[in-house]
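Whatever this is, show me its structure:
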Amino acid sequence: MAEHLIEFRNIKKRYGSVDALGGVDLYVDKAEVLGLIGDNGAGKSTLIKILAGVVKPTSGEISVRGSPVYGWNAARSREVGIETVFQDQALALQQSIIDNVFMGRELVGMFGWLKAKRQFAEADRLMREIGFTSKAFTPHSIVGQLSGGERQGVAIARAMYKQVDLIVLDEPTTALSLTETAKVFHYVRQVRASGHSIIFIDHSIHHVFDIADRFAVLDRGKIVLETDRSEVKSVQELIGFMEHVAHPATDVQLPRRGSRWASALTDQADKSPPRSPTGEDSEVEKGWRQFSGQWLRRFVFEHRAALGTLAVFLVMMSIFVAANPAVFTTWSIYSSVLTTLPVALFVVVPLVFVVAGGEIDLSFPAVMGFASWAFALLVQAGFDPLIAMVAAILTGLVLGFCIGMLVVYAGLSSLIATLGMNFLLRGLIQIVNEGRSIALVTLGNSLSYKLFSSVILDVPVQILWAVGFVIFATLLYNRHRFGAHVKAVGDNPDSARQMGINVKRVRVRLFVFMGVGAAIGGTFSTMINLTWWPTAGDGYLLPVLTSVFVGGTPAWGGVGTVMGGAIGALTVASIQTGVVAAGLSGFYVQFFYGLIIILSLLGHRWNQIRYR
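The predicted structure follows:
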């Protein structure tokens, strides 16, 4: 007899005095679809979790290709080629198809940089292989914009990418319309044709009958019926077999009308869940369906938040220029903005990562002050400013790590914990220094000052470093494994965890990155002023937060734009200078702050949709 792909022998699972599984014998052969049917409480969920390695059986034996496997767990399950697509699909709805297919196992090159072209080609191949033939979407399409059946297809494609032998589909047609269910059936048939096996678990006996090669009925923790598709002519006959098992006196050809099998397991008139919050295709979704294959339109769509922020900035500057052309057509006004803008950029950029990762950090002003304090003390003591800068960055790194550990492993709210750390660190600075500043009179003659805070051709050097930092962070966010993990964790941490991403480590790294950025920003601020003040960083809390949200990074996590945050920082930095230079009083500054924030948020609300 040919060996089975997977076989369960007398699998039992006991929870206290309750037998969830009472000795299950079940097997799956290569390239077949096994339909597993069972009512609520029959033991399907327990059996799935054992198969996935999430739950250990109390007793019994699991064999793979005829050989017993010992020490069964999630890792062993994956090693032998089993992938489970749970009912929630473990998808990150605000990410692209590519991001979901490769979540937790990205194709990377040296130093963790993504192989974007290869991922695109592989995702496209997988989607076409399982039957995605529509030209309405590409691997770059957002999963939240797909229908329920198409989302199941993405989950199946992700399972196939692992080159598994057996895919377990848990209730894949729940809440799907007939059209969407047909799509899922098509994907399943394509997977079977490619040589994979599938366990198809569903409440609806009609769905199972239409797709399965063999049927197994689970009732009260035991397999009560197994039969091949060739032995059953109709759904009614299958129900009759099931009724005969439950009630041996019943004629198998005449299933009882209204029986629990016929009523509980028959198909329900499901409807597809709404595609958008309004229940209809949004304007963004309608437009999205026209972007396939058009690079420019796709670029505009993917960067619409940053481009919207840029449009707001240009409108604002147009108003300022019209108000006072003589001032705003000279370079000096822009040079003054570019002198201090880098400090904000070094803090705004990592905060975009933090917010996209589903967290918030309000401790960065005090971290700026603390790290720049370390820099000032070392310079005052006669150390080379370069060494002092390294020490300041290490100080920010350590502080960020401590804050991250406090939030992640102590389980504290990031909002409250970081606000508390801001007060604690600032209080410590004030207690030690008693309000005294540190003047760095020799710093202006150093090589470090010329490298990081001088002027070349009327352009402040620090803006060049800041632009380089923004470019690096943009690539890190969009083209590196760390950025992919940040978005996955911020979008759906449970999905990220199921896909093997170390969620806690990613969250700690977010605060470390924030600490490093704050340290660099604080150091540059001290070099610009040639003086360290105990209040260093205090004035950046609200402008930096405003820059992040004006730039198009929403507060719900999973979505962010580094370039948008940088443009937001430029917008915020230009408001006060622009208002005064336009001849208006300082009272207008707050008015323009509010106006720009409201206009930006309205624009982002129109072109951004939350899919979870």
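
switch to C-alpha atoms for all contacts and neighbour counts from now on
Will do.

what's the distance between Ala488 and Val503?
Per C-alpha to C-alpha, to the nearest Å, Ala488 is found 9 Å from Val503.

if I look at those two, which residues touch both of them?
Contact criterion C-alpha atoms under 8 Å, 6 or more residues apart in numbering; residues shared by Ala488 and Val503: Ala496.

Between these two, which is the more surrounded one?
For Ala488 versus Val503, neighbours defined as other C-alpha atoms under 10 Å are more numerous around Ala488 (33 against 21).

before we move on, which element is the more buried one in?
Taking DSSP states H and E as the criterion, the element that holds Ala488 is helix 481-491.

ok, residues contacting the next helix or strand after that helix?
Next in sequence after helix 481-491, counting helices and strands by DSSP H and E, comes helix 493-498. Among residues not part of helix 493-498, those counted as contacts by C-alpha under 8 Å, 6+ apart are 90-92, 103-104, 485, 488-489, 502-503.

Tell me the buried residues within those.
When burial is judged by neighbour count using 16 or more other C-alpha atoms under 10 Å, the buried members of the contacts of helix 493-498 are 90-92, 103-104, 485, 488-489, 503.

Format the residues you listed as JSON lines; extra columns: distance to Glu231.
Output for the buried ones among the contacts of helix 493-498, formatted as JSON lines (distance: C-alpha to C-alpha, whole Å):
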{"residue": "Ala90", "distance to Glu231": "36"}
{"residue": "Leu91", "distance to Glu231": "37"}
{"residue": "Ala92", "distance to Glu231": "41"}
{"residue": "Met103", "distance to Glu231": "41"}
{"residue": "Gly104", "distance to Glu231": "43"}
{"residue": "His485", "distance to Glu231": "48"}
{"residue": "Ala488", "distance to Glu231": "46"}
{"residue": "Val489", "distance to Glu231": "47"}
{"residue": "Val503", "distance to Glu231": "48"}
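
one more, for comparison:
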Amino acid sequence: MQSVLELSNVSKNFGAIQALTDVSFSIKPAEIVGLMGDNGAGKSTLIRVIAGNHTPSSGSYRLNGNDVHFTKPAEARASGVEVVYQDLALCDNLSASANVFLGREIMRTIGPFKFLDHGAMRRRAVEIFRELKTETRARDLVARMSGGQRQAVAIARTRLAQSKIVLMDEPTAAISVRQVAEVLALIKRLRDQGTAIVLVSHRMPDVFEVCDRVIVMRRGQKVADKAIASTSPQEVTALITGAQASA
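Model (predicted):
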């Protein structure tokens, strides 16, 4: 099976600061890869390179077998790369459906005028929430939602775009135990629909519950890329801290 994403020897420096050094990895459709590492390990920089926020200083980046050179996030999104950031970038004063379609609104034309087609957007949002088996309701204001429901809205937005790969930045941080279970179930459903997922997380139980593989970063380098079935939380912790050099 062809990889959705393939990075080869990607490095990124900001002046004298070397943020990434020769990072290589690939991910296949319907695969969840955990990305772990301490603060400053290079996780955020790597995500931003994949998402088009940063251009690699060296190395190659392939998407669906094609070389890509993104210079801005809009180019990555147009190619099927979506990001769910930790702050979610939702508008509290809008409904769930309006947030799902934010920047991709459906318009209808009456004579020389164009209007937002709220009905069409609401109906499509209801379909997506049903696919994801979430109780989030299209008409509800985001301001009144729990952390788990907000994540559902952000994840629904990636379904609208028919994304090939979704990068998720700490989706279970700062939410309750029950909401964590809801979000992990949403991630699995997204995977079941064929989407590849990179899950950035500090939460070891979450990574071991939903991921197929775990990649560990330390000081800008990849020090491990292992199947979840062939490693343990203890080994991953040792790799993150440097107690174990590599695996």
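
about what we covered before: and the helix holding Ala488 of the first structure, what's buried?
By neighbour count on 16+ other C-alpha under 10 Å, the buried set for helix 481-491 of the first structure is 481-491.

Same check on stretch 189-202 of the second structure?
Counting neighbours by 16+ other C-alpha under 10 Å, one finds that the buried residues in stretch 189-202 of the second structure are 189-191, 194-202.

can you name the two of the residues you listed that are farthest apart?
In those, the most distant members under the criterion C-alpha to C-alpha are Gly194 and His202, with 24.7 Å between them.

CSV for the buried residues of stretch 189-202 of the second structure, including distance to Gln221 of the second structure and secondary structure?
Written out in CSV, the entries for those read as follows (distance: C-alpha to C-alpha, whole Å; DSSP: H, G, I helix; E, B strand; the rest coil):
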residue, distance to Gln221 of the second structure, secondary structure
Arg189, 31, helix
Leu190, 29, helix
Arg191, 27, helix
Gly194, 29, coil
Thr195, 26, coil
Ala196, 22, strand
Ile197, 20, strand
Val198, 17, strand
Leu199, 17, strand
Val200, 15, strand
Ser201, 17, coil
His202, 17, coil
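
quick one: which of the residues you listed is nearest Ser3 of the second structure?
The nearest member of those to Ser3 of the second structure, counting by C-alpha to C-alpha, is Ala196 at 9.5 Å.

Start from the N-terminal end of the second structure and give the helices.
Using DSSP state H, the helices assigned to the second structure run over residues 43-50, 73-78, 96-100, 118-131, 147-160, 177-192, 204-210, 233-241.

The ones you listed: which one's closest to Gly34 of the second structure?
Taking the helices of the second structure one by one with C-alpha to C-alpha, helix 204-210 is closest: 5.8 Å.

ok now that closest one, how far from the chain's centre?
Relative to its chain's centre, helix 204-210 of the second structure lies at 15 Å (C-alpha atoms, centre = their mean, to the nearest Å).

With stretch 209-229 of the first structure instead?
Its chain's average C-alpha position is 37 Å from that of stretch 209-229 of the first structure, according to C-alpha atoms, centre = their mean.

now swap in stretch 177-194 of the second structure and tell me
Once both centres are worked out by C-alpha atoms, centre = their mean, stretch 177-194 of the second structure turns out to sit 12 Å from its chain's centre.

Now do it: everything it contacts.
Stretch 177-194 of the second structure has contacts (C-alpha under 8 Å, 6+ apart) with 29-32, 132-134, 147-148, 151-152, 155, 164, 171-172, 197, 206, 210.

Report the central residue of the second structure.
The residue lying closest to the centre of the second structure (C-alpha atoms, centre = their mean) is Leu167, at 1.8 Å.

any idea how far that residue is from Phe208 of the second structure?
As judged by C-alpha to C-alpha, Leu167 of the second structure and Phe208 of the second structure stand 17 Å apart.

same question, Asp92 of the second structure
Asp92 of the second structure is 32 Å from Phe208 of the second structure, where distance means C-alpha to C-alpha.

which of those two has more neighbours?
Set Asp92 of the second structure next to Phe208 and count neighbours by other C-alpha under 10 Å: Phe208 wins out with 18 against 14.

To what extent is the closest residue to that one other than its chain neighbours buried, counted in neighbours?
Setting aside the residues directly before and after it, Phe208 of the second structure is nearest to Ile228 in space (C-alpha to C-alpha, 6 or more residues apart in numbering), at 6.5 Å. With neighbours defined by other C-alpha under 10 Å, the count for Ile228 of the second structure comes to 20.

thinking Ile228 of the second structure is in contact with Val216, fair?
No - counting by C-alpha atoms under 8 Å, Ile228 of the second structure sits too far from Val216 to count as a contact (11.9 Å).

How about the contacts made by the spatially closest residue to Ile47 of the second structure that is not a sequence neighbour?
Spatial nearest neighbour of Ile47 of the second structure, excluding adjacent residues (C-alpha to C-alpha, 6+ apart): Leu167 at 7.1 Å. Leu167 of the second structure is in contact with 47, 81-84, 197-200, counting by C-alpha under 8 Å, 6+ apart.

okay, how far is it across stretch 53-72 of the second structure, tip to tip?
With C-alpha to C-alpha as the measure, the ends of stretch 53-72 of the second structure fall 5 Å from one another.

quick one, what contacts the closest residue in space to Ala247 of the second structure that isn't next to it in sequence?
Residue nearest to Ala247 of the second structure in three dimensions, not counting chain neighbours: Ala224, with 5.0 Å by C-alpha to C-alpha, 6+ apart. With contacts defined as C-alpha under 8 Å, 6+ apart, the neighbours of Ala224 of the second structure are 214-217, 239, 246-247.

counterpart of the helix holding Ala488 of the first structure in the second structure, which residues?
Helix 481-491 of the first structure lines up with nothing in the second structure when matched by TM-score structural alignment.
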